[in-house]
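>>> dropping the sequence and predicted coords here.
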Amino acid sequence: MLKIKIKVKTRRFIIPVPYAFLHLFIEILTSKRILVLVNRAIETKAKKKLQIPYINSHELKPLLRELSEQRGLLLVETILKDGTEVSVRL
């Protein structure tokens, strides 16, 4: 389970994200329909031509499987200028 911890001055939020949601999110992001919409939006609004290549979700599944085995790994830890702390841990 992915744990996102956000600390804002006096409040603390912990958001648990199950791996099933990550798999669903990757399936949505790698769908052809979403990539076509994103590339079309980039073409109309960007000054430079840039296209996001098609990524197969089956190529990302081994990555998620390996990440799920690395429990306790700290992925991101940052402190903003206003004192907000954000950490993402497996």
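Thanks, I have the structure now.

>>> going by C-alpha atoms from here, please, whenever you check contacts or count neighbours.
Noted.

>>> what residue of the protein is the furthest out?
Thr10 (26.2 Å; Cα atoms, centre = their mean).

>>> packing partners of the helix or strand hosting Phe21?
Secondary structure assignment for Phe21, by DSSP states H and E: helix 19-29. Other helices and strands packing on helix 19-29, by 3 or more Cα pairs under 8 Å, 6 or more residues apart in numbering; DSSP states H and E, are helix 57-69.

>>> next, the buried residues of the helix it packs on.
In terms of neighbour count (16 or more other Cα atoms under 10 Å), helix 57-69 has no buried residues at all.

>>> any idea how far Leu80 is from the residue nearest to Pro16 when sequence neighbours are not counted?
When the adjacent residues along the chain are set aside, Pro16 lies closest to Lys3, with 4.6 Å between them (Cα to Cα, 6 or more residues apart in numbering). Lys3 sits 19 Å away from Leu80, going by Cα to Cα, to the nearest Å.

>>> okay, now the one to match up with it:
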Amino acid sequence: MLKVRVKVKDKRFIVPVPYPVLNFVCTVITSKKFNRFVNQAIEKDGRKFKVPHIERKDLKPLLKAFAEHKGITLVDTKLNDGTEVTVKL
């Protein structure tokens, strides 16, 4: 399970993200329909940047590695205003 912890001033938020949810999000992001939708939204904004299509087979090893290496901290940031963000496996 991926755990995202956010601390802003006096409030703390912990958002657990189970691996099945990560797999579902991966499936949605790698779909051609989603890619087309994102690129159309960028074109309407007037920018000429295109999001490249990502293959699901390229993300599968990453998701498997997440499941194998539990407890590793991926992101740990602290800003000057006291905001802290931590992402752990």
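Right, received. Where do you want to start? Everything numeric here is computed off the predicted structure, so don't read it as measured data.

>>> returning to what we had before: mean distance between the helix holding Phe21 of structure 1 and structure 2 after superposition?
Helix 19-29 of structure 1, aligned to structure 2 and superposed, deviates on average by 0.6 Å (mean Cα distance after the TM-score superposition for structure 1).

>>> what's the angle between whichever helix or strand comes after that helix and helix 19-29?
Using DSSP H and E, the helix or strand that follows helix 19-29 of structure 1 in sequence is helix 32-45. Here helix 32-45 of structure 1 runs at an angle of 60 degrees relative to helix 19-29 (axes from the mean of the first three to the mean of the last three Cα atoms, to 10 degrees).

>>> mean per-residue distance, helix 32-45 of structure 1 versus structure 2.
Using mean Cα distance after the TM-score superposition for structure 1, the mean distance for helix 32-45 of structure 1 is 1.1 Å.

>>> touching that helix from outside, list them.
Contact partners of helix 32-45 of structure 1, identified using Cα atoms under 8 Å, 6 or more residues apart in numbering, comprise 28-29, 49-52, 54.

>>> buried ones in the helix holding Phe21 of structure 1, by neighbour count?
With burial defined by 16+ other Cα under 10 Å, the residues of helix 19-29 of structure 1 counted as buried are 19, 23, 26-27, 29.

>>> repeat for stretch 75-89 of structure 2
By neighbour count on 16+ other Cα under 10 Å, the buried set for stretch 75-89 of structure 2 is 84-89.

>>> translate Ile4 of structure 1 into the numbering of structure 2.
Alignment note (TM-score structural alignment): Ile4 of structure 1 maps to Val4 of structure 2.

>>> report the contact partners of its match.
Counting by Cα under 8 Å, 6+ apart, Val4 of structure 2 touches 14-17, 85-88.

>>> of the buried residues of helix 19-29 of structure 1, closest to Leu74 of structure 1?
Proximity of the buried residues of helix 19-29 of structure 1 to Leu74 of structure 1 (Cα to Cα) peaks at Tyr19, which lies at 15.9 Å.
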